[in-house]
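Colleague: With the sequence up front, the predicted model follows.
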Amino acid sequence: MRLYTDPRGEAYEQAIDLAIRTSECFVLKEHVGGWAGIMRSGGYNDVVEALRPYLVKTIELQDAGMDEIIQMQRAYRSDAFYTAGTYHMYKCCEESGLVLKRAANRLADWIYPHLPEDLCFLKEGDGDYLFSIVHEKMYGMDVTETEALELMDRVTGLFLELERHQDLEYLLDDAIKHRTDKLYISGHRLTELPERIKELTELRELEVFEQDLYRLPEGLFELSKLERLAIMTADLEGIPASIAKLKSLKELRIYCGSSDRPAPGWKVKPKEEISLNRIPPEIGELQMLKELTIQYSAIHKLPPELEKLKRLRVLNVGSCKIKRKPAFLKRMKQLKHVSVSEGLY
């Protein structure tokens, strides 16, 4: 069962304690050879040394191909072995668990060069109990729906994907309770997001894929910690001036002409009929913004306030009504990628 996001702080410590009691060993991938040793942080080396007394096995998977990797995955019934490299297996005990808790604050911390990678716990008789693939932001636990409900009731911050989350109210209830920093909303046939979205005070990443979503609520713009916002819908009324309140926002992506449940006969609106036809000048207040992507809209010009965005690196406004790039873009020397085009639709 997948986790929406990795547990952190006290929830991370409780998850480690639970995994230590439930599992036989845990696996960490080590970067060795070449520049790997030079690039490691001091904390990386300290953890490797602290865990040495609990080392039970080392597995080397060569770069020759996937056959050896697949064989290892099948042998241990585990996704811990997903690429070539050196894997260390450590005994689960109170002392080794203490090392894991002292070394990190969350599962996402287990990433090179700061620490060995992708902490994964294997049950006795093999099979993953708690796993992480940090580069892919994938985390999960081998628990039933009933066990997940009990764990979520007991451990605040352990936010698992449940069947009941097909009901948006349950999803938001649990997301708020567990103070999630990441949320994906899709398949709820929404025309607008509920105002209670503002109660997700720790949210840093929000992705919404709802083809009927038309209006963004004011509550959305009260998420002061939000760093990444992605909206995919068939049509969007507009970007409110309140966007200026998202002072922490680093990435804003909007895709109109999108469908999460295309039915026979469903067609994308001509872009001339898309309601989103302007970028508000308040966009210039987002001083942390690094990427602005808007695809398939009736936007016909870029606001000069974009020039105020000194951290902006990616500007991608495609399939729109803009006929030529404004001159001020040439003065934005920090831009690494610029794409402004009418497109083919």
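Modeller: Structure's in. What do you need?
Colleague: When you work out contacts or count neighbours from here on, use the C-alpha atoms and nothing else.
Modeller: Will do.
Colleague: ok, the closest residue to A148 other than its chain neighbours - contacts?
Modeller: Sequence neighbours aside, L160 is the residue nearest to A148 in space, at 6.8 Å (criterion: C-alpha to C-alpha, 6 or more residues apart in numbering). By C-alpha atoms under 8 Å, 6 or more residues apart in numbering, the contact set of L160 is 1-4, 140, 148, 152.
Colleague: residues in contact with the longest helix along the chain?
Modeller: Assignment by DSSP state H gives helix 10-22 as the longest helix of the chain. Residues from elsewhere that reach helix 10-22 (C-alpha under 8 Å, 6+ apart): 6-7, 92-94, 97, 100-101, 105-107, 121, 123, 129-130, 155-158.
Colleague: in that helix, what counts as buried?
Modeller: Neighbour-count burial for helix 10-22 flags 10-17, 19-20, 22 (criterion: 16 or more other C-alpha atoms under 10 Å).
Colleague: Save those as JSON lines, and put in distance to I176 too.
Modeller: Converted to JSON lines, those look like this (distance: C-alpha to C-alpha, whole Å):
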{"residue": "E10", "distance to I176": "17"}
{"residue": "A11", "distance to I176": "15"}
{"residue": "Y12", "distance to I176": "18"}
{"residue": "E13", "distance to I176": "20"}
{"residue": "Q14", "distance to I176": "19"}
{"residue": "A15", "distance to I176": "19"}
{"residue": "I16", "distance to I176": "23"}
{"residue": "D17", "distance to I176": "24"}
{"residue": "A19", "distance to I176": "25"}
{"residue": "I20", "distance to I176": "28"}
{"residue": "T22", "distance to I176": "28"}
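Colleague: Quick check: of those, which lies closest to D174?
Modeller: Proximity of the buried residues of helix 10-22 to D174 (C-alpha to C-alpha) peaks at A11, which lies at 14.6 Å.
Colleague: Quickly note the distance from the closest one to L151.
Modeller: A11 sits 11 Å away from L151, taking C-alpha to C-alpha, to the nearest Å as the criterion.
Colleague: list residues touching both of the two?
Modeller: Common neighbours of A11 and L151 (C-alpha under 8 Å, 6+ apart) are L158.
Colleague: quick one: E163 and Y12, what's the gap?
Modeller: Taken as C-alpha to C-alpha, the span from E163 to Y12 is 23 Å.
Colleague: next, the one to line up against it:
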Amino acid sequence: MNKTEYWDLSTNPTDETYHSLIKVLCDHSDTFYFITRKELSYDQDVLAEFDPHIIETYQTKEWANTITMGPPATVYLMKANEQTSKLLQHHANGLYDWIAPKLPEDLTFIKNSFTWFTSTTHEEFGGFSIRSDYYRKLIHTVPGLKVQRIELE
């Protein structure tokens, strides 16, 4: 396989499907990020729980699937590991729960500098960019995950 395939989520992964998805994403990623926006509020106690795992934070107007005309967002880039997997599972019961005012937004997972899973939670969108048979098979190991391949012209 030498070109990228795109697979979109057909439904919001919730409950056990969400927990399994997060485990697979964290187990097979080096890093992930979420964002906060200056004009929205978030639960600062939740953000503080992720502090020990932050690699860096930075401001940007452009991140996976999004370009904002408003103020820049803050990106929290962190290690994907067992501890962060448990935090992501603990604080939400579905992918699209990652939204203000409680939680940061737009979970995005990266392996070897390649962004292989993105979400835009306000729009209830999530999807995979797959470059290998291994990762294609991997997304089909998540029980109950509904995805559909997107054919680009």
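Modeller: Received it, and whenever you're ready, just let me know what you need. Since the model is a prediction, treat every value here as computed from it, not as a measurement.
Colleague: Narrow the contacts of L160 of structure 1 to those in strands?
Modeller: G140 (DSSP state E).
Colleague: Tell me how many other residues crowd S96 of structure 1.
Modeller: Look at S96 of structure 1: counted by other C-alpha atoms under 10 Å, it has 20 neighbours.
Colleague: sorry, back to before: mean per-residue distance, the following helix or strand past the longest helix of structure 1 versus structure 2.
Modeller: Remark: after helix 10-22 of structure 1, the chain's next helix or strand is strand 23-30, criterion DSSP states H and E. Superposing on structure 2 places strand 23-30 of structure 1 at an average distance of 0.9 Å from its equivalents, by mean C-alpha distance after the TM-score superposition for structure 1.
Colleague: and the residue nearest to A148 of structure 1, what pairs with it in structure 2?
Modeller: Counting by TM-score structural alignment, L160 of structure 1 lines up with V147 in structure 2.
Colleague: Is it correct that C92 of structure 1 is in contact with V27?
Modeller: No. Shown here, C92 of structure 1 and V27 do not form a contact pair, counting by C-alpha atoms under 8 Å, at 10.1 Å.
Colleague: between those two, what contacts are shared?
Modeller: In contact with both C92 of structure 1 and V27: no residue, using C-alpha under 8 Å, 6+ apart.
Colleague: Centroid-nearest residue for structure 2?
Modeller: Centroid-nearest residue in structure 2: L107, 2.5 Å away (criterion: C-alpha atoms, centre = their mean).
Colleague: what about it, which SS state?
Modeller: The three-state assignment at L107 of structure 2 reads strand, by DSSP: H, G, I helix; E, B strand; the rest coil.
Colleague: which one is it nearest to, not counting chain neighbours?
Modeller: L107 of structure 2 sits nearest to F34 (C-alpha to C-alpha, 6+ apart), 4.8 Å away.
Colleague: That neighbour matches what in structure 1?
Modeller: F34 of structure 2 maps onto L28 in structure 1, by TM-score structural alignment.
Colleague: which residue ranges form the helices in structure 2?
Modeller: Under DSSP H, structure 2 gives helices at 15-27, 44-50, 82-91, 133-139.
Colleague: how about JSON lines for these, with distance to K102 of structure 2 added?
Modeller: What follows is the helices of structure 2, written out as JSON lines (distance: least, C-alpha to C-alpha, whole Å):
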{"stretch": "helix 15-27", "distance to K102 of structure 2": "18"}
{"stretch": "helix 44-50", "distance to K102 of structure 2": "8"}
{"stretch": "helix 82-91", "distance to K102 of structure 2": "9"}
{"stretch": "helix 133-139", "distance to K102 of structure 2": "28"}
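Colleague: To P72 of structure 2, which of these lies closest?
Modeller: So among those, helix 44-50 is nearest, using C-alpha to C-alpha, at 18.1 Å.
Colleague: what's the closest one in contact with?
Modeller: Residues outside helix 44-50 of structure 2 that contact it (C-alpha under 8 Å, 6+ apart): 84, 87, 91, 103-104.
Colleague: swap in stretch 76-89 of structure 2?
Modeller: By C-alpha under 8 Å, 6+ apart, stretch 76-89 of structure 2 touches 18-19, 22-23, 26-27, 29-35, 49-50, 53-58.
Colleague: Could you give the residue range in structure 1 aligned to that stretch?
Modeller: Against structure 1, stretch 76-89 of structure 2 falls on residues 88-101 (TM-score structural alignment).
Colleague: sorry, back to before: please report the distance of the aligned residue in structure 1 for the residue nearest to the centre of structure 2 from V48 of structure 1.
Modeller: In structure 1, L107 of structure 2 lines up with L119, judged by TM-score structural alignment. To V48 of structure 1, L119 of structure 1 is 13 Å away according to C-alpha to C-alpha.
Colleague: One more: L28 of structure 1?
Modeller: From L28 of structure 1 to V48 of structure 1 the distance is 10 Å (C-alpha to C-alpha).
Colleague: same thing with D79 of structure 1?
Modeller: Counting by C-alpha to C-alpha - D79 of structure 1 and V48 of structure 1 are separated by 22 Å.
Colleague: Repeat that for L107 of structure 1.
Modeller: From L107 of structure 1 to V48 of structure 1 the distance is 17 Å (C-alpha to C-alpha).
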